[in-house]
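I would like the atomic coordinates for the input below:
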Amino acid sequence: MAVLLIAGSPTERSRSAALLDAVAQRLQFRGVQSEKLLIRDLSPQALILADFGHPTISQAVGRVAKADVVVVATPVYKAAYSGVLKVFLDLLPQTGLQGKTVLPLATGGSPNHMLALDYALRPVLQSLGAKHILPGIYATDAQVAVTESGAYEVSAEIGLRLDEAVDTLIRDVLPAAEVHTKRFAPVHFSQVRCSV
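Predicted coordinates:
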């Protein structure tokens, strides 16, 4: 299972990036590796000018294409997801998320912007052909607090919701055959014994 974590914050350290890190840790704990794509590291000029041929853009779009699962995290600005994320999503092909499971994450100053996930981000993800969009997780500034050392710490409540989301991702995306082969070795029919 290929998991791509997309950081849609224009700043290097942010609460939405902390949510992504928390998801990555939970995936790793369950034996699933993930990669992170920081949109802020892509060429700003190529993003704004929609330069599809620019190496950073074509590589980023290719990484999305290879992923089975995409986790998108964004801060909420002006009751919508970040402009940096918007510009990147606009560069994806119309079927850029086709067949993929997507987990949207967002952070904002207050609970008042919680609906930005459903009314702003979810329609764009659906228009890009996502197979399954999990219920989004929204965290306020108080739920992703800054510690004395300057790091971000996810609250227990948000941590539980992230646990559930990661469990759902793994359950929904891992093919049933893969789950069975991990538990039982295949048995050839000639080895089957039955008594009557």
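
please make it C-alpha for all contacts and neighbour counts, starting now.
Fine.

count of neighbours near the closest residue to Gly99 other than its chain neighbours?
Of all residues not flanking Gly99 in the chain, Lys131 sits nearest, at 4.6 Å (CA to CA, 6 or more residues apart in numbering). The local packing of Lys131 (other CA atoms under 10 Å) involves 15 other residues.

which of the residues in stretch 101-112 are classified as buried?
By neighbour count on 16 or more other CA atoms under 10 Å, the buried set for stretch 101-112 is 101-108.

contacts for that stretch, please.
15-16, 19, 68-77, 81, 114, 117, 121-122, 125, 130-141, 165, 169, 173 (CA atoms under 8 Å, 6 or more residues apart in numbering).

mind checking the SS state of the residue nearest to the spatial centre of the chain?
The centroid of the chain falls nearest to Val71 when counting by CA atoms, centre = their mean (0.3 Å). Of the three states, Val71 takes strand under DSSP: H, G, I helix; E, B strand; the rest coil.

here is the second sequence; please produce its structure so I can put it next to the first one:
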Amino acid sequence: MIVTVVAGNPKPASRTLDAARHVAESLTGRAPDRVVDVVTLGPSLLGWGDETVKAAVETVSGSDLVVVASPTYKASYTGVLKCFLDQFAGATGLAGVTVVPLMLGAGPAHALAPELLLKPILVELGATAPTQGLYLNENTYADAGSYEKWLEQWRDIVVATASLSTHEQSSREQTLAVTA
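Presented below is the predicted three-dimensional model:
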């Protein structure tokens, strides 16, 4: 299973990235295979055809499980994440990818933001989001207890769904064809 973390924070190497890595590791028992810290793509996100942005999009769309994380800005996900998601092709850009929408915020007022704002755009791009989005307080996100209940409830479903992704099925089919 290919696991990727996408952090849409305007600050590089952010708490958002740290939280997303932590969630990915907690779900799978290992570090993510790939990390896309969106802000490092810079002004190239504002245009079309940049090879670095294209490679990042291919990295994400070629993954089985992606934790997509953003801080809560103006009660929603960030513009830098929106610019990145705009680079995906329509309703099929994330087809076959299982996603976990994750948002960090200062308090409980925006606890539904991952479910109401981030999850719908990911599903619109073709991703499978089999669970509720995860909202973490930016001051306590590193505490295991802040997301343990979510993990207990959803870990098995996320991992099972990601294991059935079309990317992994395709890989298995290719392996079977070679060994047959």
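
ok so, going back, give me the buried entries from the contacts of stretch 101-112 of structure 1.
Applying 16+ other CA under 10 Å to the contacts of stretch 101-112 of structure 1 flags 15-16, 19, 68-76, 81, 114, 117, 121-122, 125, 130, 132-134, 136-141, 165, 169 as buried.

can you tell me which of the contacts of stretch 101-112 of structure 1 are in strands?
Members of the contacts of stretch 101-112 of structure 1 lying in strands (criterion: DSSP state E): 69-77, 81, 132-133, 137-140.

which one of those residues sits closest to Gly31 of structure 1?
Among those, Val69 lies closest to Gly31 of structure 1 (CA to CA), at 14.8 Å.

got the contact list for that closest one?
Contacts of Val69 of structure 1 by CA under 8 Å, 6+ apart are 1-4, 100-103, 169, 173.

and the furthest pair within these?
Met1 and Leu103 (14.6 Å).

what's Lys36 of structure 1 aligned with over in structure 2?
Counting by TM-score structural alignment, Lys36 of structure 1 corresponds to Val35 in structure 2.

SS state for that match?
Taking three-state DSSP, the label given to Val35 of structure 2 is strand.

from Ala111 of structure 2, how far off is it?
25 Å (CA to CA, to the nearest Å).

repeat for Val80 of structure 2
Distance of Val80 of structure 2 to Ala111 of structure 2, computed by CA to CA: 21 Å.

now swap in Val5 of structure 2 and tell me
For Val5 of structure 2, the distance to Ala111 of structure 2 - CA to CA - is 21 Å.

any idea how far Thr28 of structure 2 is from the closest residue to Pro130 of structure 2 other than its chain neighbours?
Counting by CA to CA, 6+ apart, Val158 is the residue found nearest to Pro130 of structure 2 once chain neighbours are left out, at 6.6 Å. Distance of Val158 of structure 2 to Thr28 of structure 2, given as CA to CA: 9 Å.

same check, this time on Val66 of structure 2
For Val66 of structure 2, the distance to Thr28 of structure 2 - CA to CA - is 11 Å.

how about the helices in structure 1?
15-29, 44-48, 55-66, 83-91, 116, 122-127, 156-173, 176-183 (DSSP state H).

quick one: which of those helices is nearest Val146 of structure 1?
Closest among the helices of structure 1, using CA to CA: helix 15-29, at 8.7 Å.

nearest residue to Ser9 of structure 1 other than its sequence neighbours?
Looking at Ser9 of structure 1 with CA to CA, 6+ apart, the closest residue is Thr74, at 5.6 Å.
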